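Engineer: The amino acid sequence is not available; the structure is as follows:
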């Protein structure tokens, strides 16, 4: 079954302009055109598009996604190159996850501090430290009222 760009936009949650951008960026060379010149997506195309969206949402650069698609289009002999590309990207995603987990821990720490019974005392102490540090270093103190 062939799907129009409008149908694909509805199925994927992507906008038509995003799909056109992906096409112009060389990410959709596998999508055929019908006799009228309109893009005609197949179920297989939707599966590849799903992979493209996954890679994009995890921060892979358009050039690297294009390279991945080129490897897919080249056939099964490129499996090792695809594996290497995805393995490198996976490492970047894991590093980003760790960075986010660290940031989330800081947010949770602050939320717990603000929810504690002695929140005002803790916040006053934090404020005093930041204020004193500015004064000690001879810097303008935006913490003073």
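Structural biologist: Nice, thanks for sending it over. Keep in mind that what you see is a predicted model, and the values were worked out from it rather than measured. Residues are numbered from 1 along each chain as shown.
Engineer: Please make it C-alpha for all contacts and neighbour counts, starting now.
Structural biologist: Fine.
Engineer: what about residue 37, neighbour count?
Structural biologist: 8 (other Cα atoms under 10 Å).
Engineer: typo on my end, residue 134
Structural biologist: Neighbour tally, residue 134, other Cα under 10 Å: 15.
Engineer: Which elements pack onto the strand or helix carrying it?
Structural biologist: Assigned by DSSP states H and E, residue 134 falls within helix 119-136. The contact analysis (3 or more Cα pairs under 8 Å, 6 or more residues apart in numbering; DSSP states H and E) places helix 119-136 against helix 79-115.
Engineer: Next up, a structure to set beside the first:
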């Protein structure tokens, strides 16, 4: 149940707040990516709390940085299980961080190559004008 003063958003409001679609939010819940079942109003409609939104923001970041769904699901299961598995959570996040750092280095290299080409064209245009 909601405690007094906590936010409760409809699925449409949660979708707007998170930048995800309602379909994606339902998928996250159905696929076991959320920490707990989303609360329901007396009419049966989903009601998202600040805690839900904070967690959705984290898993969105994990997905946006390339973490596979299976790893997000595993991480969520570990968090749901509670204390005692912090070493496994840490290992999962560190492994993901390493993959992100490799991707970031690759993208940085690509960006540098683009900057070189931009410099060439800017130089040519400066010489023309």
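Structural biologist: It's in. What you see is a predicted model, and the numbers here were worked out from it, not measured in a lab.
Engineer: Just want the angle from the helix holding residue 134 of structure 1 to helix 79-115.
Structural biologist: Counting by axes from the mean of the first three to the mean of the last three Cα atoms, to 10 degrees, helix 119-136 of structure 1 lies at 110 degrees to helix 79-115.
Engineer: List the buried residues for helix 119-136 of structure 1?
Structural biologist: residue 131 (16 or more other Cα atoms under 10 Å).
Engineer: again, but for stretch 31-41 of structure 2
Structural biologist: For stretch 31-41 of structure 2, the neighbour count (16+ other Cα under 10 Å) marks 32-35, 38-39 as buried.
Engineer: mind putting these in JSON lines, distance to residue 55 of structure 2 included?
Structural biologist: Converted to JSON lines, those look like this (distance: Cα to Cα, whole Å):
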{"residue": "32", "distance to residue 55 of structure 2": "12"}
{"residue": "33", "distance to residue 55 of structure 2": "9"}
{"residue": "34", "distance to residue 55 of structure 2": "7"}
{"residue": "35", "distance to residue 55 of structure 2": "8"}
{"residue": "38", "distance to residue 55 of structure 2": "12"}
{"residue": "39", "distance to residue 55 of structure 2": "14"}
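Engineer: out of these, who's nearest residue 94 of structure 2?
Structural biologist: Of all the buried residues of stretch 31-41 of structure 2, residue 33 has the smallest distance to residue 94 of structure 2: 19.1 Å, by Cα to Cα.
Engineer: So that closest one: helix, strand or coil?
Structural biologist: Per DSSP: H, G, I helix; E, B strand; the rest coil, the local secondary structure of residue 33 of structure 2 is coil.
Engineer: Look up the closest residue to it, ignoring the ones flanking it.
Structural biologist: residue 73 (5.0 Å; Cα to Cα, 6 or more residues apart in numbering).
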